[in-house]
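Undergrad: mind looking at a prediction? Sequence and model below.
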Amino acid sequence: MIGLIGIVIIFVMVFGGYTLAGGKMGMILKALPFEMIMIGGAAVGAFVISNDMSGIKHTLKDMGKVFKGTKWKPDDYRDLLCLLFELIRLARANPVGLEAHIEEPQESSIFGKYPKVLADKEAVALICDTLRSASMNYDDPHQVEEVLEKRIEANMHHSMHGTHALQTIADGLPALGIVAAVLGVIKTMGSIDQPPEVLGKMIGGALVGTFLGVFLAYGLVGPFAGRVKTVVEEDAHFYQLIREVLVANLHQHAPNICIEVGRQNTPGQCRPSFSDLEEALKAAKQDAA
């Protein structure tokens, strides 16, 4: 919703201000389809050239994040902490019993309580792989933390592909607008024998290309890239939380302490209060019993 509001504000302020200043929309609307074909078509073509099919799909999917916002909400962070608490308690009390849950998480009664976390393949893989490694005596906290950090960084790099692709388009749009404007000037020069009022309209139409390229770059595509980057960075906190809790577990802290470490490393806007999390953990204990 906030993304739509931003787009409306941009259009109202830019074109509303132009109209209030005495500008006529007719010239812009007449030239817009042709300029959009040249500028938009060239931008799409450049985008296709610079990305493979996977990158194209990834970028188009990421554009939805501008309007949807972050994937992980405050309740999801609380559920993640409860899930990790149950798994850590089971690993301490019955390491053999844990094996079934981390080998077949889709069939696990513990993972099944938290369907949104279970639906995220990377989160589940991060949890299960780390707990499996610990059960195989690969439990040096510093080494595991380094491995998890590199894995999260690699995933982050992949997730940032969409924002990089959009920013590349934004950087090129002003130049493509100039290309369209130059073509308009060339067209005008071919009609230099026309009266001034005709030449004025032709030059005005050519300048629409420059306007459109800059407007799309800094009013839409650039902000889209920035918003996607912000959402990706915010969602990455979810995976970093997994790392913090599991590394704390390898330090042999009590399960409650491990979860408190995770709670305090949760972003402020998503962090559950101590009392709310305590109630959720009590409920998890009762269900396990």
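TA: Structure's in. What do you need?
Undergrad: when you work out contacts or count neighbours from here on, use the C-alpha atoms and nothing else.
TA: Will do.
Undergrad: mind listing what G184 touches?
TA: Neighbouring residues of G184 by Cα atoms under 8 Å, 6 or more residues apart in numbering: 202-203, 205-207.
Undergrad: so after the helix or strand where it lies, what's the next helix or strand?
TA: Secondary structure from DSSP states H and E places G184 in helix 161-189. With elements assigned by DSSP H and E, the helix or strand that comes after helix 161-189 is helix 196-215.
Undergrad: next, the buried residues of the helix holding G184.
TA: 161-185, 188 (16 or more other Cα atoms under 10 Å).
Undergrad: circling back: top of the contacts of G184 by neighbour count?
TA: Within the contacts of G184, most neighbours by other Cα atoms under 10 Å means A206, with 27 neighbours.
Undergrad: list the residues that contact it.
TA: A206 neighbours (Cα under 8 Å, 6+ apart): 31, 180-185.
Undergrad: report the two of the residues you listed separated the most.
TA: Farthest pair in these (Cα to Cα) is A31 and V182. Separation: 14.0 Å.
Undergrad: geometric centre of this protein: which residue is closest?
TA: For the chain, V232 is the residue whose C-alpha lies nearest the centre (Cα atoms, centre = their mean; 3.3 Å).
Undergrad: surely it touches G162?
TA: No - judged on Cα atoms under 8 Å, V232 makes no contact with G162 at a distance of 9.7 Å.
Undergrad: kindly reformat the contacts of G184 as TSV and extend each row with distance to V117.
TA: As requested, those are exported to TSV (distance: Cα to Cα, whole Å):
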residue	distance to V117
M202	58
I203	57
G205	53
A206	52
L207	51
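Undergrad: and here's the other structure:
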Amino acid sequence: MIGIIGIVVIFVMVFGGYLAAGGKMGIILKALPFEFMMIGGAAAGAFLIGNDMGGIKHTLKDVGKVFKGAKWKAQDYRELLCLLFELIRLARQNPVAIEEHIETPESSSIFSKYPKIMKDHEAIDLICDTMRSASMNYDDPHQVEEVLDKRMDANMHHALHSSHALQTMADGLPALGIVAAVLGVIKTMSSIDQPPEVLGKLIGGALVGTFLGVFLAYGLVGPFAAKVKGATEEDAHFYQLIREVLIANLHNHATNICIEVGRQNTPHHNRPSFSELEEALKSVKDAA
């Protein structure tokens, strides 16, 4: 919602200020379709050249984060802590019983309680792979921590591809606007014998290209890239929480301490209070 409000504010302030200063929209509206075809089309073509099909789909999907924000909300963090609590408690009570849950999480009675987390393959794989390693006696916390760090760095690099692609497009748009403006000047020079009022409209139309390139770069695409990057980095805290809890588990801390480590590492605006988490964990124990 805030993204839509931001876009509306940009258009109202820019064009409202232009009209309030006595500007006329006629020349802009006349030139806009052709200038947008050149600038927008060239930017889209450059985007296709610079990305493979997977990157293109990833970027188009991530544009939704501009309007939806980060994927993981406060409730999701609370549910993740409850899920990890159940898994760690079971692994310590019955190391054999935990295997069926981490080997086939899609049919696990524990994982099925948390459908949103179940749909995220990276979160499930991160949990299951790490707990499977512990069950295979690969339980040196420092080695596991190093492996998880490398894995999460690689995932983060991939996740940020969308914001990098959008920022690259934003960086190129002003130059493409100049290209469109130069073409407009070339067109104007072919009509140099026309009266000033005609030349003025032609020059004004050419300058629409420069305006459009800069406006799209700094008013829309650049902010889109920044918002996608911010949402992606915020979502990374969800996987970081998994890392912290499972590493604490390998250090053989008490189950409640492991979960508290995770709670403390939750972003403050999504962090459940101590009493809220205690109530949620109590519900988990009662349901077991």
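TA: Cool, the structure landed. Keep in mind that this is a model prediction, so the values were computed, not measured.
Undergrad: now the corresponding residue of the first structure for C258 of the second structure: which helix or strand?
TA: In the first structure, the residue paired with C258 of the second structure is C258, using TM-score structural alignment. Element membership of C258 of the first structure, judged by DSSP H and E, is helix 255-264.
Undergrad: what packs against the next helix or strand after that helix?
TA: Next in sequence after helix 255-264 of the first structure, counting helices and strands by DSSP H and E, comes helix 274-288. Applying 3 or more Cα pairs under 8 Å, 6 or more residues apart in numbering; DSSP states H and E, one finds that helix 274-288 of the first structure makes contact with helix 74-93.
Undergrad: any idea how far the helix or strand following the helix it packs on is from the chain center?
TA: The first helix or strand that comes after helix 74-93 of the first structure along the chain, using DSSP H and E, is helix 95-103. Taking Cα atoms, centre = their mean, to the nearest Å, one finds the center of helix 95-103 of the first structure at 33 Å from the center of the full chain.
Undergrad: and A154 of the second structure, what pairs with it in the first structure?
TA: In the first structure, A154 of the second structure lands on A154 (TM-score structural alignment).
Undergrad: what residues does that match make contact with?
TA: Contacts of A154 of the first structure (Cα under 8 Å, 6+ apart): none.
Undergrad: host element of it?
TA: Applying DSSP H and E, one finds A154 of the first structure within helix 141-159.
Undergrad: now that helix: buried residues?
TA: Under 16+ other Cα under 10 Å, the buried positions of helix 141-159 of the first structure are 141, 144-145, 148, 152, 156, 159.
Undergrad: distance from that helix to the second structure after superposition?
TA: Helix 141-159 of the first structure, aligned to the second structure and superposed, deviates on average by 0.7 Å (mean Cα distance after the TM-score superposition for the first structure).
Undergrad: return the distance of that helix from the chain's centre.
TA: 18 Å.
Undergrad: next, the angle from the helix holding G184 of the first structure to helix 196-215.
TA: 170 degrees (axes from the mean of the first three to the mean of the last three Cα atoms, to 10 degrees).
Undergrad: coming back round to it: make a markdown table out of the buried residues of helix 141-159 of the first structure and add distance to G3 of the first structure.
TA: Converted to a markdown table, those look like this (distance: Cα to Cα, whole Å):
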| residue | distance to G3 of the first structure |
| --- | --- |
| P141 | 41 |
| V144 | 39 |
| E145 | 36 |
| L148 | 33 |
| I152 | 28 |
| M156 | 23 |
| S159 | 20 |
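Undergrad: which of those sit farthest apart?
TA: Between any two of the buried residues of helix 141-159 of the first structure (Cα to Cα), the greatest distance is 26.4 Å, for P141 and S159.
Undergrad: now V182 of the second structure: how far from I7 of the second structure?
TA: 28 Å (Cα to Cα, to the nearest Å).
Undergrad: try V208 of the second structure
TA: 20 Å.
Undergrad: looking at these two, which is more packed in?
TA: The neighbour count for V208 of the second structure versus I7, taken as other Cα under 10 Å, is higher for V208 (25 against 13).
Undergrad: is it true that the more buried one touches E35?
TA: Yes - the pair V208 of the second structure / E35 is scored as a contact, 7.1 Å apart, by Cα under 8 Å.
Undergrad: residues shared between the contacts of these two?
TA: If you check V208 of the second structure and E35 against Cα under 8 Å, 6+ apart, no residue is contacted by both.
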